[in-house]
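Enquirer: quick one: sequence and predicted model below, then my questions.
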Amino acid sequence: MAIARHPRQPELVDIPLEEIMDKYVSRFKDLTPDWDAFADANIDGYRRAQHRFVGAGASGKHEDSTIVPAGNFTLSIMLVPPGQANAPHTHEVEEIFFVLKGRCVVFIEDEDGNRLSSELGPWEMISCPAGVIHGYINQTEEDVYLQVMLGRGKPETAGFTDDSLFQNRERHLNP
């Protein structure tokens, strides 16, 4: 007989394993790419599709049966076409970009506009600390797939450094 050395979360006590499996498995084939997940995603140069696996995100628009409920982090796969990026931004928690396929340039910068960049390939990553301006750009001719994680189950909306993008975040909070 197996002994669970840690208690189940309160909401999972007495829940059958079949229900837990159904709730906590997510498959890429079942996810719909969201090309409007961010305030900058409908602007040429920042177009990308999010495939949300874990966590609803700040907008709450990802709360459906294909999304695994978040505890302490979010996880998604980002499809970034050639020439596209995300706008420089910050978060209140750390964010990780882990390259699964392709190559992209990641960057961090300060409020004076000083920027450091590094090109990453498959199985390479950057962990962006809370409050540090960061982002990425696909400067290649091929799609890039990034695994993206944020260190909170329901993080705040990205703090874009561009004021017009920052003001546009309300559209995503109240779709």
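Expert: Done, it's in. Just so we're clear, the structure is a prediction, and the values are computed from it rather than from any experiment.
Enquirer: C-alpha from now on. contacts and neighbour counts both.
Expert: Fine.
Enquirer: spatially central residue for the protein, please.
Expert: Central residue of the chain (C-alpha atoms, centre = their mean): residue 148, 4.1 Å from the mean position.
Enquirer: by residue count, which helix of this structure is the longest?
Expert: The single longest helix within the chain, with elements called by DSSP state H, is helix 17-24.
Enquirer: what helices or strands is the host helix or strand of the residue nearest to the centre of the chain leaning on?
Expert: Per DSSP states H and E: residue 148 is located in strand 144-150. Contacts defined by 3 or more C-alpha pairs under 8 Å, 6 or more residues apart in numbering; DSSP states H and E place strand 144-150 against strand 74-80, strand 95-101.
Enquirer: show me the helices in this protein, by range?
Expert: 17-24, 163-167, 169-173.
Enquirer: most packed of those?
Expert: Of these, the one with the most neighbours on average (mean count of other C-alpha atoms under 10 Å) is helix 169-173, at a mean of 15.
Enquirer: the helices of the chain: which one's closest to residue 124?
Expert: Distance to residue 124, taken as C-alpha to C-alpha, is lowest for helix 17-24 among those, at 26.4 Å.
Enquirer: how far is that closest one from where the chain is centred?
Expert: 23 Å (C-alpha atoms, centre = their mean, to the nearest Å).
Enquirer: how about stretch 117-125?
Expert: For stretch 117-125, the distance to the chain centre is 16 Å (C-alpha atoms, centre = their mean).
Enquirer: now stretch 155-163
Expert: Using C-alpha atoms, centre = their mean, the offset of stretch 155-163 from its chain centre is 13 Å.
Enquirer: what of stretch 126-146?
Expert: The answer for stretch 126-146 is 11 Å, by C-alpha atoms, centre = their mean.
Enquirer: repeat that for stretch 25-41.
Expert: 10 Å.
Enquirer: the residue nearest to the centre of the chain contacts residue 94, correct?
Expert: No - using C-alpha atoms under 8 Å, residue 148 is not in contact with residue 94; the gap is 10.6 Å.
Enquirer: count of neighbours near residue 96?
Expert: 17 (other C-alpha atoms under 10 Å).
Enquirer: how about the residue lying closest to it once chain neighbours are set aside, what does it touch?
Expert: Spatial nearest neighbour of residue 96, excluding adjacent residues (C-alpha to C-alpha, 6 or more residues apart in numbering): residue 127 at 4.4 Å. Shown in contact with residue 127 (C-alpha atoms under 8 Å, 6 or more residues apart in numbering): 94-97.
Enquirer: try this one next to it:
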Amino acid sequence: MTPEEMETRIVRYGDLKPCRTAFIDAHTPGSDQKENFTIIGGGVSESPDQHVHIKETPGFNIGAAGQPPKCRNSLHSHTTAEVFYVLKGRWRFFWGRWGKAGEMVLEEGDIFNIPTGIFRGFENIGTDYGMIMAILGGDDAGGGVTWAPQVIEDAADHGLVLGENGVLYDTKKGQSLPADVNPMPLLSEEELKAFPEPGNDAVVRDYVARYWDMMALAAGNPCKVIGENALLKDKPGFEVEFLTRGSIPDTAYKLNCHEILMVMRGHWKLSWTGGEKVLAPGDTCAVPPELEHRLEPSMSGEASLFRVMNTADPAGPTWIG
């Protein structure tokens, strides 16, 4: 593989192209400054304006959300995995039918494997623009998003209508539902009863890993974050590991699966027969299966990254203990 070919498999943080009309709450006050990024795969965007950086999916999708302070993402549910880690800023995650069943605050480097089948939302509670990186289960993550009824109603009041076909129509731009497309129906009260309302204890215990705990656990070997025998014992169709300068392989290695490198801190040198590249914080690199390569920090100081690998496990759902 040439350096030029590898570069096409790297999405640089500085090259990310945002979409500001990705979701139904794009006009709703409090949510109308969100930026959505689709890095690998189509993600869950409802907008044709969304730019996809790498279209080939490795069995899961990679995306990101960028938001200024006090901006929030509205309550929605997924049938497959939705995993976030905080790249920049301080974020509050909340869940439940009205977003009041539980909440937690995540700092930079913390990771949250949000249980499937619950309504969830999040907001930037920091003082600067914040960024969270996302791993979404399955090749077609867009098929498993359900919005809380009040989100659809609020969006309609501000000019956005979601069709049953999963496409947004912006009445402020003169758009309307096609004659053969009905509006997305609201969930009934009976249907809403099927959505769990777990409290903080169960969710924090089983679905959250803190950055400095992972740093300590990865001092000698990669820290298994999501997967079998991992900190968060889930099997959502992918595994997540956390690596530091003390836990990277000593020699060149290759895997028989897709390997997505997502840099959290520091600069990392990726080398292989034919070239090398340096990855910076926020960069995402899709290393192809069977490519022998080596990974090492390119300078002194704190260095950490998340490594995501596809598995044969189904994409979801997860369980709530």
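Expert: Happy to help now that I have it. This is a predicted model, so every value here is computed, not measured.
Enquirer: what residue in structure 2 is paired with residue 98 of structure 1?
Expert: If you follow residue 98 of structure 1 across to structure 2 using TM-score structural alignment, you land on residue 85.
Enquirer: ugh, wrong one, residue 82 of structure 1
Expert: Using TM-score structural alignment, residue 82 of structure 1 pairs with residue 69 in structure 2.
Enquirer: give me the distance between the closest residue to its match other than its chain neighbours and residue 1 of structure 2.
Expert: In space, and not counting its chain neighbours, residue 69 of structure 2 is closest to residue 124: 5.1 Å by C-alpha to C-alpha, 6+ apart. Residue 124 of structure 2 sits 40 Å away from residue 1 of structure 2, going by C-alpha to C-alpha, to the nearest Å.
Enquirer: what of residue 217 of structure 2?
Expert: Applying C-alpha to C-alpha to residue 217 of structure 2 and residue 1 of structure 2 gives a distance of 33 Å.
Enquirer: now residue 268 of structure 2
Expert: In terms of C-alpha to C-alpha, residue 268 of structure 2 sits 19 Å off from residue 1 of structure 2.
Enquirer: still on that earlier bit, residues in contact with the match of residue 98 of structure 1?
Expert: 108-112, 132-134.
Enquirer: strands of structure 1, start to end?
Expert: 49-54, 74-80, 89-90, 95-101, 104-109, 115-120, 125-128, 133-137, 144-150, 159-160 (DSSP state E).
Enquirer: after superposing, tell me the mean distance of the fourth one to structure 2.
Expert: In other words, strand 95-101 of structure 1. Mean deviation of strand 95-101 of structure 1 relative to structure 2 after superposition (mean C-alpha distance after the TM-score superposition for structure 1): 1.0 Å.
Enquirer: if we can go back for a sec, of the helices and strands packed on strand 144-150 of structure 1, flag the one that's most buried.
Expert: It is strand 74-80: most buried of those by mean count of other C-alpha under 10 Å, with a mean of 22.
Enquirer: just checking, what packs against that strand?
Expert: strand 49-54, strand 144-150.
Enquirer: can I get the ones you listed in TSV including distance to residue 40 of structure 1?
Expert: TSV is the format used below for those (distance: least, C-alpha to C-alpha, whole Å):
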stretch	distance to residue 40 of structure 1
strand 49-54	11
strand 144-150	17
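Enquirer: out of the ones you listed, which gets nearest to residue 87 of structure 1?
Expert: Between residue 87 of structure 1 and those, the shortest gap by C-alpha to C-alpha is with strand 49-54, which sits at 14.1 Å.
Enquirer: tell me what angle the closest one forms with strand 74-80.
Expert: 160 degrees (axes from the mean of the first three to the mean of the last three C-alpha atoms, to 10 degrees).
Enquirer: so what touches strand 49-54 of structure 1?
Expert: With C-alpha under 8 Å, 6+ apart as the test, strand 49-54 of structure 1 has contacts from 26-28, 31-37, 41, 62, 66-70, 73-80.
Enquirer: how close does residue 240 of structure 2 get to residue 15 of structure 2?
Expert: 24 Å.
Enquirer: who has more neighbours, those two?
Expert: Neighbours were counted for residue 240 of structure 2 and for residue 15 using other C-alpha under 10 Å; residue 240 has more, 23 against 9.
Enquirer: what's that one aligned with over in structure 1?
Expert: Counting by TM-score structural alignment, residue 240 of structure 2 has no partner.
Enquirer: quick revisit: list buried residues within the contacts of strand 49-54 of structure 1.
Expert: For the contacts of strand 49-54 of structure 1, a burial check counting by 16 or more other C-alpha atoms under 10 Å picks out 26, 33-34, 37, 41, 62, 66-70, 73-80.
Enquirer: identify the residues contacting residue 129 of structure 1.
Expert: Counting by C-alpha under 8 Å, 6+ apart, residue 129 of structure 1 has contacts 93-95.
Enquirer: what does it align to in structure 2?
Expert: So residue 129 of structure 1 corresponds to residue 115, using TM-score structural alignment.
Enquirer: equivalent analysis for residue 115 of structure 1, please.
Expert: That one, residue 115 of structure 1, aligns with residue 101 by TM-score structural alignment.
Enquirer: check residue 33 of structure 1 too.
Expert: Applying TM-score structural alignment, one finds that residue 33 of structure 1 aligns to residue 18 in structure 2.
Enquirer: relative to residue 122 of structure 2, how far out is its match?
Expert: 18 Å.
Enquirer: also residue 136 of structure 2?
Expert: 16 Å.
Enquirer: which one's more surrounded, those two?
Expert: residue 136 (27 against 19).
Enquirer: can you count the residues close to the alignment partner in structure 2 of residue 43 of structure 1?
Expert: Residue pairing (TM-score structural alignment): residue 43 of structure 1 is matched to residue 28 of structure 2. A count of nearby residues for residue 28 of structure 2, using other C-alpha under 10 Å, gives 18.
Enquirer: and the gap between residue 28 of structure 2 and residue 34 of structure 2?
Expert: Taking C-alpha to C-alpha, one finds residue 28 of structure 2 at 10 Å from residue 34 of structure 2.
Enquirer: for residue 144 of structure 2, same thing?
Expert: On the measure of C-alpha to C-alpha, residue 144 of structure 2 and residue 34 of structure 2 end up 21 Å apart.
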